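# what's the 3D shape of this:
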Amino acid sequence: MSTLVVVGAGPKGVGLLERIAANAPEFPRGRLTVHLVDPFPPGPGRVWRFAQSPLLRMNSMPEDVTMFTDDTVRCAGPIRPGPTLAEWATGVRDGTIDATVHESLTTELRSVTATTFPTRRLQSAYLTWFYEQVRAALPDTVEVRVHAARAVDVTGPPDGTQTVRLADGSTLVTDIVVLALGHLDAAPGPEEARLAETARAHGLRYVPPAYTADLDLSHIAPGEPVLLRGLGLAFTDLAVLLTEGRGGRFVTGDHGALVYHPSGAEPLLWAGSRRGVPYHAKPGYRLHGPPAPLPRFFGPPQVDALLARPGWLDFDTDVWPLMAKDIGWGYYHELFTGHPDRVRMDLDEFAARYAAPDWDSGELRALVEKAVPGETDRLDLAAIDRPLRGLVFPDRGALTDHVRAYVQADLTRRGSASFSADLGAFLALLSVFGQLAQLVAAGKLTPVSQVDGVDGWWFGFFSFYASGPPAHRLRELLALERAGVLRFVGPDMRVRVEDRRFVADSPAVPGTVETTTLVDARLPAPSARRATDPLLRNLFHRGELAEELLLDAEAERSTGRIHTTTEGLVVDATGRPHPRRFALGPHTSARSPGAFTRPRTNAPGFRQNDAVARHILARAAQPR
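Below you'll find the predicted structure:
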């Protein structure tokens, strides 16, 4: 009999359990006891728990969310298909799937479709059902025990059993430990810590990056001006909780425009960021033409060539041009096949002439100008990345007018299928994301390229363009602005402390904004060093867990992620992997995506879970 402790029973931990259930029949001699340790319910875990605001929604459509493998997943274990969130909701409605759903979800369950955006509570119900299905599928050789507690430490030698200590003082003795902790909370970084100390000295209130649903916002008074730094998903959640969450109402007014009726309990929200505009809305349509054959310019042959090249790779010069070329190919393939009336060239001719030039070359720009007459139909990734770059506004009213028009134009593009080329680029972004993972895993990028290029700029651009909120959230932001509840600071937002006030400004617009509260509206950056989780903190301080450190002849950079091998084994401060400890999730050096898996994408998370599950089962099958 072998024992496994999985610390974290959210989607990652329960996804590993599913792979154990699927692979266990191949290891009939192995008996395994699995302890799931998490103070939150197994399946949803912390982030997707039912006990959160019913106003908070996913930023993925139900058809794009699955917890089940399909025939695209290249793994050694068996494929166990199952319903996407959309198929599950349909099955529960028509009675073909037996699931217990809270009565508060009845109305939503009746109305949700494959392309609407469900509440996080409905996703919680799907994950709970998934966990129940996994438990039911376990063979007699695998037993599961759930501990609604927090793990605070793990000790044990590489060649011996491990002891996991829980917050209540009890212990679990085990052969293998898997840390499936998901997104990590972290103490403020150096810049944030300095800001927090300055705020305390001046009697100001500063809220550092954190998971929005867990924030206590009760100290923010009605009518109080509040600075929100960041315009991404965390900002969207904050805006919901501080407006509709305080009793305000959105109604449809004349000409179909959304109107916000304040309750009077809202603060005055001042929002700014580096770009100065909210994330792009998720597309609300499907492709008009056939999917582009992807990858084409950043696929296995190009990745293999980069891996074979001696020396380090630079992201900006060696990698990004190939990625951008594939993103452009996805975009223009859909424009040519889905909207042939808006181009002046046959697709075959365009494809042949598109193949040779570099992405940022004059030859390629000339080809696009010749083939695509409409300027708004041409893909400009630099302009997408920094839409307000170089603009200067005479006053805040002009800035507001411009941001309002920008958001409305984005809603038009993401809501009208005549702009489905944007979806072609979106799908190409997903393709290059997966290819890039191979270069990252091989350690070929310079430390600066990895930390600043990939973990910094690329992940930020990907989130901005492809991982934004549902379109209705942007319509709500426009309604909040019209109601005077939300105002914009501007791009390249700067914050300082003066005369017992936070003072914010932007180089693009005259004037300043002063408040006594600042909220950093984003999740904490990965940091094993500053993790607040007691288990990680203890392991790090003893040197049994380390941050991923990258160095070459010119630079040494920490990514902040938990250092693991490609198989997921935890690496200590001396560089040695611990054969009995795994760490899985987005904050490890394996860099599995934090978002849910899209169906039919050969998802890396499924492949990693399968490999770790088979390792655990093989060990359990060995004579003790």
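
# CA atoms for contacts and neighbours, from now on please.
Will do.

# tell me which residues in the helix or strand containing L423 are buried?
Per DSSP states H and E, L423 falls inside helix 421-442. In terms of neighbour count (16 or more other CA atoms under 10 Å), helix 421-442 has its buried residues at 421-440.

# could you do stretch 532-539 as well?
Going by neighbour count (16+ other CA under 10 Å), the buried part of stretch 532-539 is 532-533, 535-539.

# what of stretch 123-134?
Here stretch 123-134 shows 123-131, 134 as buried, counting by 16+ other CA under 10 Å.

# could you dump these to TSV with distance to E481?
Formatted as TSV, those follow (distance: CA to CA, whole Å):
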residue	distance to E481
Q123	30
S124	32
A125	34
Y126	35
L127	36
T128	38
W129	40
F130	40
Y131	42
V134	46
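
# these in helices, which ones?
Among the buried residues of stretch 123-134, DSSP state H puts 123-131, 134 in helices.

# give me the neighbour count for V343.
Neighbours of V343 under the rule other CA atoms under 10 Å: 20.

# another for comparison:
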Amino acid sequence: MSAQDPAARPSLVIVGAGPRGTGLLERIAANAPELYAGSDLDIHLVDPYPPGGGRIWREEQSPLLWMNSQAQDVTMYTDETVAMAGPVREGPTLHEWAGIDGRTFAGRRRQGAYLRWVFEQAVAALPPGIHVHHHPRRAVRVDGPREGRQQVWLAGRDRPLPADVVVLALGHLDAELDPEQSALSAYAHDHGLVHLPPDFTADSDLSALAPGEPVLVRGFGLAFVDLVVLLTEGRGGRFERGEYVPSGREPVLHVGSRRGVPYHSKIGYAWEGERPPLPRFLGPAEIDGLLARPAGFDFRRDVWPLVEKELGFAHYHRLFTAHPDRTRMAWTDFEEKYAAGDGAGISALVASAVPDPADRLDLAALDRPLDGVRYSSPEEFQEGLRTYIEEDLTRRHDVAHSPDLAVFLGLLSVYGQLVRLGDIGSWWHGFFSHLASGPPGPRLRQLLALSRAGILSFVGADMTVVAEDGVFRARSATVPGSVTEARALVEARLPHPTAERTGDSLLRALYAEGAAATPEGLLAVHPGDGRILDRSGTPHPRRFALGPHTDARGSGAFTRPRTGGPAFQQNDAAARAALAFLRALSCRVAA
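A predicted model of the protein is given here:
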């Protein structure tokens, strides 16, 4: 067969054309001149949603939904801070591309348009002979021998796509209901109630939530913020001068969660001055040491103390260098003692050197601010939590508290290091999101207005929900003895798919056929290039996976500029490995 025969041309299939698939394509375009120049290649993108934005960032969604990052903090392009073998190809941030104020929290539609443009630029940058084909379908199965061509089967298509290499860039996935959710849904069905299980809020059918009716909401993160927007402004309400003017079509939302508070507000000021020199106590050498332990490591025992010390270093470096009047010791002396100390020794050092407790970093209090806190009535708790949110907003928008921004930078540094450890459990990701990935300040001000208007009520921490006596009932130890009843329950959080419970049939089939998964249910991949591992730990030569369904999940498919971009590093490594494999394969065929 000639090289021009489509069946004989080398073929790369990327399942998922959202930001992760687009980022991979950008890295293929960047590396192809070195690794694959002068050869033909078909790249097939399989995704029922438009390339670039994919499902989550598609342009066809409510204009009311925002990003939770400022436009200046969003880029799809590499820079010299990314540790990768491929070339840097710089490009505009969202705010540079859109020509908007960098401090703007852009709508998701605009981000979708940016991602579509990045995709188009990546396609245009591919060398001659490399052609991209988009298939607006779902991939349902991958099969084929380890040492031979793969076959990718698409929904509604009789013939599979031939693939010399397959990359799964699936993004966030749906999941089958777990036993608790199944029981709640069954109870709702039997008793005429409404139960909306974990889902992508923009895709949820909210029409069953009736105006004026109480609704229990479990989850206080970004999915909850989207829910509130769609049920208030999305139903004709509006905000005027800090107050909410209802349309009369809103339900009454009663929200609680494990922490019982919303994520911390995004920081509302820019960095100025010297940055903390990170990493300091949790860098590549420390990660190498953890990975080299014959008996493995425990996150809480072995990793968390390093994380805590790193974040503390970032915090106190900023406090001592930017606000020295609030300290009692020279930074050089403090740093020397801090580096040598741990645990109780560091606590004593901080107590002696930082007189105001408000200037000391207390990660436990930041993580669980309602632990041990009790209110005598629901009304008292509403006022107490409004005060908490107001104080958080004030602090996160006051440069006098700039050590908070240093901790944010520390969190980004830590996240980039922890990616190498694989599946470290879900706690760290929740902690990171609570501190570093919260909503824009204006959204929290809207929650305050909705609380004052009686549209939103707070339930408390460690919220439990039971289905009994024909209703859902919520309780929290924050307000002892208080019970909230409703005939509707919304689980305001993303699904947590495992390889066994994922709603994606392709991934579930791979797991059933022998692909390895971690205890958390994440697909196990080689940390170097993302090749899928089998249960003996052997990488598949032709199958790769990138993204949140893997144990090499990074902090996002896009990131803020000049922060290392772990996902960009992974994309580059996978692109280079795939191109090198395809080049070697084409040389063997030619010979």
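
# picking that back up, tell me which of the buried residues of stretch 123-134 of structure 1 is nearest to G338 of structure 1?
Within those, proximity to G338 of structure 1 (CA to CA) peaks at Q123, which comes in at 33.0 Å.

# if we can go back for a sec, which elements pack onto the helix holding L423 of structure 1?
Here helix 421-442 of structure 1 touches helix 300-308, helix 320-338, helix 459-466, going by 3 or more CA pairs under 8 Å, 6 or more residues apart in numbering; DSSP states H and E.

# which residues are contacting that helix?
283, 285-287, 291-292, 294-295, 298-300, 303, 307, 323, 326-335, 338, 413-414, 445, 450, 462, 465-466, 566, 589-591 (CA atoms under 8 Å, 6 or more residues apart in numbering).

# and the residues you listed, which of them are buried?
The buried subset of those - by 16+ other CA under 10 Å - is 283, 287, 292, 294-295, 298-299, 303, 307, 323, 326-335, 338, 413-414, 445, 450, 462, 465-466, 589-591.

# now do the helices in the stretch 351-500 of structure 1.
Listed in chain order, the helices of the stretch 351-500 of structure 1 (DSSP state H, counting those that start in this stretch) span 362-371, 381-385, 396-415, 421-442, 447-448, 459-466, 471-482.

# the ones you listed into CSV, with extra columns for distance to L184 of structure 1?
Shown next, in CSV, are those (distance: least, CA to CA, whole Å):
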stretch, distance to L184 of structure 1
helix 362-371, 43
helix 381-385, 27
helix 396-415, 32
helix 421-442, 21
helix 447-448, 22
helix 459-466, 17
helix 471-482, 26
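
# out of the ones you listed, flag the one nearest V65 of structure 1.
Minimum separation from V65 of structure 1 across the helices of the stretch 351-500 of structure 1 (CA to CA) falls at helix 421-442, 14.3 Å.

# roughly how far does the aligned partner of W129 of structure 1 in structure 2 sit from P294 of structure 2?
Taking TM-score structural alignment, the alignment pairs W129 of structure 1 with W117 from structure 2. Using CA to CA, to the nearest Å, W117 of structure 2 is found at 47 Å from P294 of structure 2.

# same thing with L126 of structure 2?
44 Å.

# compare those two (neighbour count), which wins?
Neighbour count, other CA under 10 Å: between L126 of structure 2 and P294, L126 has more, with 21 against 7.

# and that one, what's its match in structure 1?
By TM-score structural alignment, L126 of structure 2 lines up with L138.

# ok, now which ones touch the aligned partner of S185 of structure 2 in structure 1?
Residue pairing (TM-score structural alignment): S185 of structure 2 is matched to A196 of structure 1. By CA under 8 Å, 6+ apart, the residues touching A196 of structure 1 are 206, 208.

# so A196 of structure 1, which of the three states?
helix (DSSP: H, G, I helix; E, B strand; the rest coil).

# just V217 of structure 2 next, same as before
Three-state call for V217 of structure 2 (three-state DSSP): strand.

# and the aligned partner of it in structure 1, how many neighbours?
Using TM-score structural alignment as the criterion, V217 of structure 2 maps onto L228 of structure 1. By the criterion of other CA under 10 Å, L228 of structure 1 has 24 neighbours.

# what's the spacing between L228 of structure 1 and M493 of structure 1?
10 Å.

# looking at structure 2, which helix is longest?
In structure 2, with assignment by DSSP H, the single longest helix is helix 566-590.

# returning to what we had before: find the nearest non-adjacent residue to the match of W129 of structure 1, please.
Nearest non-adjacent residue to W117 of structure 2, counting by CA to CA, 6 or more residues apart in numbering: G52, 7.4 Å away.

# pretty sure that neighbour contacts Q111?
No. Counting by CA atoms under 8 Å, G52 of structure 2 does not reach Q111; the two are 9.5 Å apart.

# would you check that L477 of structure 1 makes contact with R487?
No. If you go by CA under 8 Å, L477 of structure 1 and R487 don't touch, sitting 9.7 Å apart.

# residues that sit against both of these two, list them.
By CA under 8 Å, 6+ apart, no residue touches both L477 of structure 1 and R487.

# which element, helix or strand, includes the residue lying closest to the match of L126 of structure 2 once chain neighbours are set aside?
Spatial nearest neighbour of L138 of structure 1, chain neighbours left out: A21 (4.9 Å); criterion: CA to CA, 6+ apart. Per DSSP H and E: A21 of structure 1 is located in helix 11-23.

# residues in structure 2 aligned with that helix?
Aligning helix 11-23 of structure 1 against structure 2 (TM-score structural alignment) gives residues 19-31.

# what's the mean distance for the matching stretch versus structure 1?
Stretch 19-31 of structure 2: mean distance to aligned residues in structure 1 after superposition is 1.0 Å, counting by mean CA distance after the TM-score superposition for structure 1.

# which stretches in the stretch 151-300 of structure 1 count as strands?
151-155, 162-166, 171-174, 176-179, 205-207, 225-229, 249-252, 258-261, 268-272 (DSSP state E, counting those that start in this stretch).

# that concludes my questions; thank you for your assistance.
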